[in-house]
Each structure stands twice: as C-alpha cells, then as structure tokens.
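>>> sequence and predicted structure are below.
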Amino acid sequence: MVCDSITYHPTLTRLINFLETNNGRDKLLRTLQYLARLVSFYLLKTGSGVNSYYLARRIQDLFVLSRKPLRAFKPLRHLKTLSITLDNELEDSYTKTLETVKQAGYSLYYGFDSIYWLKLLGLLKNKNGKLVRKIEQVCSFFWLIALVSGLLQNLRQLRVSYHKKQALLKELTSSENKDPLDEKVNLEKQKETLETQNTLLSRAKREAFVRILDSIVALNSFGSARINDGVAGGAGIITSVLQLQDLWKNTNVKETTEI
C-alpha cells in the first residue's frame, strides 16, 4: 500500500529519530531563527512596513526563546570534556591548551546563556546588576573565545595533516623496498593512511569555515557596528545548514521505541 510505503520509508524514520534529539531540534530552530533575522533585516532595508519588520523580529525572538531550554545542561558536557583534557598527559601541549580554552569558553558561554534565558523570561531585570544588562555581550564574548580556540586547532590540524600527506606521497612515489610482497602490503597501508589524512583535512577545513562564519555572528551579537544583521543572518543560516547536514548523516535510520 502507498500508505505503508510512506510509513516505513527510511527517510521518514530518520527524520523522526532526528527530531527526537535535542541537537536536531536545536539546529533546526537555529536555522529558522537566523532565517527570520535575515528576513527582518531585508524588510527594514527595503522599507516593507513597520508591522512586517516587527513580526519577523518577534518570530526570531520566539525561536531564540525556544532554543534556550534545549541547551540548559550543555555546560555539564563541556566541563566533563574540560576535565578529561586536563587529565590527558599524552596530548600535544599546544593542542591541549587550545582544547582547554575552547571547552572552558563553551562552558562559560552556555552557563551565561542560561542566565540570559532567565532574563528573556522576565525573571531577571536590568536593575539586578551590570552583568544582567550586558549578559548577551558576555555570552558572545565567551562564544568568540571558544570559536577562536577551535579555529586555531583546525589550523594546526590542517598543518599537521598536510605535512603527513606530503610525506606519504613521497613514500608512495619511492621504490626503496625490493620485496614485491612487502612493497604491496606497505603500499596498501600507505594509501589507507593517505585517505585518513585527506578525511582529516576535509573535516578541518569544514570546521574552520563554520567557525569563521560563527565568529561573524558572535561579533554581531557582541555589538560590532561593522557587522549588520543581514551578514550575521546569512552566516548563521549557512552554518546551521552545514551542522544540520552533519547531524542528519549521523542519525540512525533504525526504528526506535520509546518506553
């Protein structure tokens, strides 16, 4: 039956499983949030009407408010990762320092984001202190620190993977091994390692691109006059779609039962 072919279709199953995850719902709402932000900027620039502009801004604010509860406990995950990073004695010191700063930045960012949520709910007023008045800028500051640290990690990964790739390419073009059997085994291992380095390079480039665009959004929220809502909205849409793609690829297509 047609109904059964739709009901049991793997894409529908994946979509249901995707929307059952916090990250899936969060990134979907994030995409809609920045889309509303871009639309509101367009309406303001084209003079399409005050009512339309404020409606788009109201929709954006609703998406922002809806996302906050989904991220309330994220500081715990980053604090755990921070603790594991500090205990890791084998990691490269440069990478360890950057990972420590990144996880600390995300922990503080999501922690202050929960305070910002209370402010949006009206439970905290500006008269409660300077921190409450500047809470959005504080969140953006720690987010920017985490993004810059992650970007430096990506650049280091690109450098390391590039040098490893070049060394492997030199080994593949040389024929020092005289034993054909050993040469064939080594060649297969080298090609496998080369594929791994290519994957790491692609992932690092993608993550660096996302973090550069997110840094633009963070600077806009921080109060940079040179970055308008149109640029920030466009950057936010691009990064949200890329993150949605990654989450979609990792979503299980098997049926899940909820007890």
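Sure, I can see it.
>>> contacts and neighbour counts: CA atoms only from here.
OK.
>>> please, which helix or strand holds the closest residue to Glu136 other than its chain neighbours?
In this structure, Glu136 finds its nearest non-sequential neighbour in Tyr116, 6.7 Å apart by Cα to Cα, 6 or more residues apart in numbering. Assessed by DSSP states H and E, Tyr116 sits inside helix 93-120.
>>> could you point out which element follows that helix?
Using DSSP H and E, the helix or strand that follows helix 93-120 in sequence is helix 130-133.
>>> residues contacting that following helix, please?
Contact partners of helix 130-133, identified using Cα atoms under 8 Å, 6 or more residues apart in numbering, comprise Ile115, Tyr116, Lys119, Leu124, Lys125, Asn126, Lys127, Val138.
>>> comparison target, given below:
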Amino acid sequence: MVADALIYHPTYAKLLRFLDTTPKREKSFRLVAYLSRFLSYYLYRTGYSKQVVDTFKTLKAQVTFLRKGMRFLKPLHHFEAASKAFDNKLMDPVLQQTTVIRNLGYAGYLTIDGFIFVKMLGLVDSKRWSKASTWASRFWLLGLVAGVINSLRSYQINTIKLKASDSDEKIDVKDVKSKLFKAKRKLIWDLLDTFIALNSLDYLHFTEGDVGLAGTITSVMGLRDLWAAT
C-alpha cells in the first residue's frame, strides 16, 4: 500500500527523528519566521492586499513567540561550551578566546531573550526592561563578531596546513580541505547573521525584505546541518 510505503520509508523515519527534538523544531520555526518576514515585505511591495500582508506579519510574530519559549534556559548550553573552551589549553589561543566570547555572547543574548519571553507572557510589567531587545541584539552581535574572527583564524590555520602538505605526508589533505570549507561556510553564515543584528540595532537600514532573506538563508543552512546530523 502507498501508506505503508510512505510510513516505512527511511526518509520519513529520519523526518520523525529530526522533529523529535526541541532544537530542531526551534530552527524550523526560525525558518518560518524569517521567511514570513521576507514574504510580508515582498507581497506588500508587489501590491497584495493588506489582509494578505498582515497574515504573514501575524505568523512571524506568533512563531517568534513560540521560538522564545523553546529557547528558554538554552543559555546553560552556551555557558557550558564557554567553560569547556576556556579549560582547553591545547586549543589555538585565538580559537579558544573567540569560542569563549562567542558562547558568552550567545548566552547573554538568550538570557535577555528569556526575560523578554517572560514579559510577553504578562508575568512582568511590559514597561520594565524597555531596552531588553537592544541589549539582546548587542550580545548577539558580540557573539557573531567573535564567530567571524574564529572562522578567519580557522581558515588561516588550515590554509597554512594545506600548503605544508606538499612536504609533510602526515597531514590529512582531505580533512584540511573539509575544515577550510567549513570555515568559509561558517564565515558566510555569521556575516549574514551579523547583517541582521546590525539592522536590528539600526546601524544599518536595509528593508525588512533584505533582513528576512538573510535570515531565511542562514535558517536553511542551519537546518541542513541538523538534517545531515540526524
């Protein structure tokens, strides 16, 4: 039967495993949020009715609220990652320091995001922490800048290794090239998210469509990694 073929298909089983964890569902909602942000602007610019545009704006707001709930207490993960990187004395100093700063930046961002979630639930006066969103974006930007430096340093280290592979047979060329690809990919990813953070802080003034498109791209990149790891 068609239903049996679908249910027992390996891809369907993988999809169930993929959606069975909160981080992966949260990243899926991130894609929906940024895609809705892009579509609301695009549909507005192309002359669609206010009702259609508002549908996507509402979807973005509701999904963003759900994401905040899913990320609650996630800072603990980044505090742990920062602590492990700090204790790793064998790591390259630049990679070590930027890994620590990146995770502390993300931890600060998500901690403040948790306070914003509490406000949205109505448990705290909405007038309190009026600049919480601004500070959250600042911490996110700090983490992203550290990530950019980390990727550049990783690229530099592995470029040197690749050049040395001609005279050193012990160097795994395939592994070095893989690390170079990952460094370049992560650099593009962090630069796109930096673009979003700079716009949220009003350092840049691009359109909602531009920000939504950048977020859609990085969301797809993140989901692709999670899917591959499932």
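Right, received. Where do you want to start? Note that this is a predicted model, so its numbers are computed, not measured.
>>> the helix holding Tyr116 of the first structure vs the second structure, average distance?
Once fitted to the second structure, helix 93-120 of the first structure is off its aligned match by 1.1 Å on average (mean Cα distance after the TM-score superposition for the first structure).
>>> which secondary structure elements does that helix contact?
In terms of contacts (3 or more Cα pairs under 8 Å, 6 or more residues apart in numbering; DSSP states H and E), helix 93-120 of the first structure is packed against helix 74-87, helix 130-133, helix 135-173.
>>> just to revisit the earlier point, which one of the contacts of helix 130-133 of the first structure sits in the busiest neighbourhood?
In terms of neighbour count, Tyr116 stands highest of the contacts of helix 130-133 of the first structure at 23 neighbours, by other Cα atoms under 10 Å.
>>> on that earlier part again, let me know which of the helices and strands packed on helix 93-120 of the first structure is tucked in deepest.
Burial of those is given as mean neighbour count (mean count of other Cα atoms under 10 Å); helix 135-173 ranks first at a mean of 19.
>>> from the middle of its chain, how far away would the helix or strand following that one be?
Remark: after helix 135-173 of the first structure, the chain's next helix or strand is helix 180-222, criterion DSSP H and E. Centroid separation for helix 180-222 of the first structure versus its chain: 16 Å, with Cα atoms, centre = their mean, to the nearest Å.
>>> give me the stretch of the second structure that the very next helix or strand once past helix 180-222 of the first structure matches.
For helix 180-222 of the first structure, the succeeding helix or strand toward the C-terminus, using DSSP H and E, is helix 229-249. Aligned by TM-score structural alignment, helix 229-249 of the first structure falls on residues 208-228 of the second structure.
>>> how about that stretch: buried residues?
Residues 208-219, 221-223 are the ones in stretch 208-228 of the second structure that count as buried (16 or more other Cα atoms under 10 Å).
>>> closest to Asn88 of the second structure among the residues you listed?
Nearest to Asn88 of the second structure among these is Gly222, at 26.0 Å by Cα to Cα.
>>> any idea how far that closest one is from Met1 of the second structure?
With the distance defined as Cα to Cα, to the nearest Å, Gly222 of the second structure ends up 35 Å from Met1 of the second structure.
>>> same check, this time on Leu192 of the second structure
Leu192 of the second structure sits 45 Å away from Met1 of the second structure, going by Cα to Cα.
>>> so which of the helices and strands packed on helix 93-120 of the first structure is nearest Gln197 of the first structure?
Nearest to Gln197 of the first structure among those is helix 135-173 (5.6 Å), distances taken as Cα to Cα.
>>> which helices and strands sit right next to that closest one?
Helix 135-173 of the first structure packs on helix 93-120, helix 180-222, going by 3+ Cα pairs under 8 Å, 6+ apart.
>>> looking at those, which is buried most?
Highest mean neighbour count among these (mean count of other Cα under 10 Å): helix 93-120, a mean of 20.
>>> against the second structure, where does that one fall?
Using TM-score structural alignment, the residues of the second structure aligned to helix 93-120 of the first structure are 93-120.
>>> what's the helix or strand harbouring Asp26 of the first structure in contact with?
Taking DSSP H and E as the definition, Asp26 of the first structure sits inside helix 22-46. Contacts to helix 22-46 of the first structure, defined as Cα under 8 Å, 6+ apart, come from residues 18-19, 49-50, 52-54, 56-57, 59-61, 63-64, 66-67, 70, 229-234, 236-237, 240-241, 243-244, 247.
>>> list the buried residues for it?
23-41, 43.
>>> how much does the helix or strand following that helix stray from the second structure?
Next in sequence after helix 22-46 of the first structure, counting helices and strands by DSSP H and E, comes helix 50-67. With the two structures superposed, helix 50-67 of the first structure lies on average 1.3 Å from its match in the second structure, counting by mean Cα distance after the TM-score superposition for the first structure.
>>> what packs against helix 50-67 of the first structure?
By 3+ Cα pairs under 8 Å, 6+ apart, helix 50-67 of the first structure packs against helix 22-46.
>>> quick one: the helix it packs on aligns where in the second structure?
By TM-score structural alignment, helix 22-46 of the first structure lines up with residues 22-46 in the second structure.
>>> now stretch 27-38 of the first structure on the second structure. Mean distance?
Using mean Cα distance after the TM-score superposition for the first structure, the mean distance for stretch 27-38 of the first structure is 0.7 Å.
>>> check the offset of that stretch from the chain's centre.
The chain centroid and the centroid of stretch 27-38 of the first structure are separated by 14 Å under Cα atoms, centre = their mean.
>>> about what we covered before: pick out the most distant pair among the contacts of helix 130-133 of the first structure.
Spatial extent of those (Cα to Cα) is set by the pair Lys127 and Val138 at 16.8 Å.
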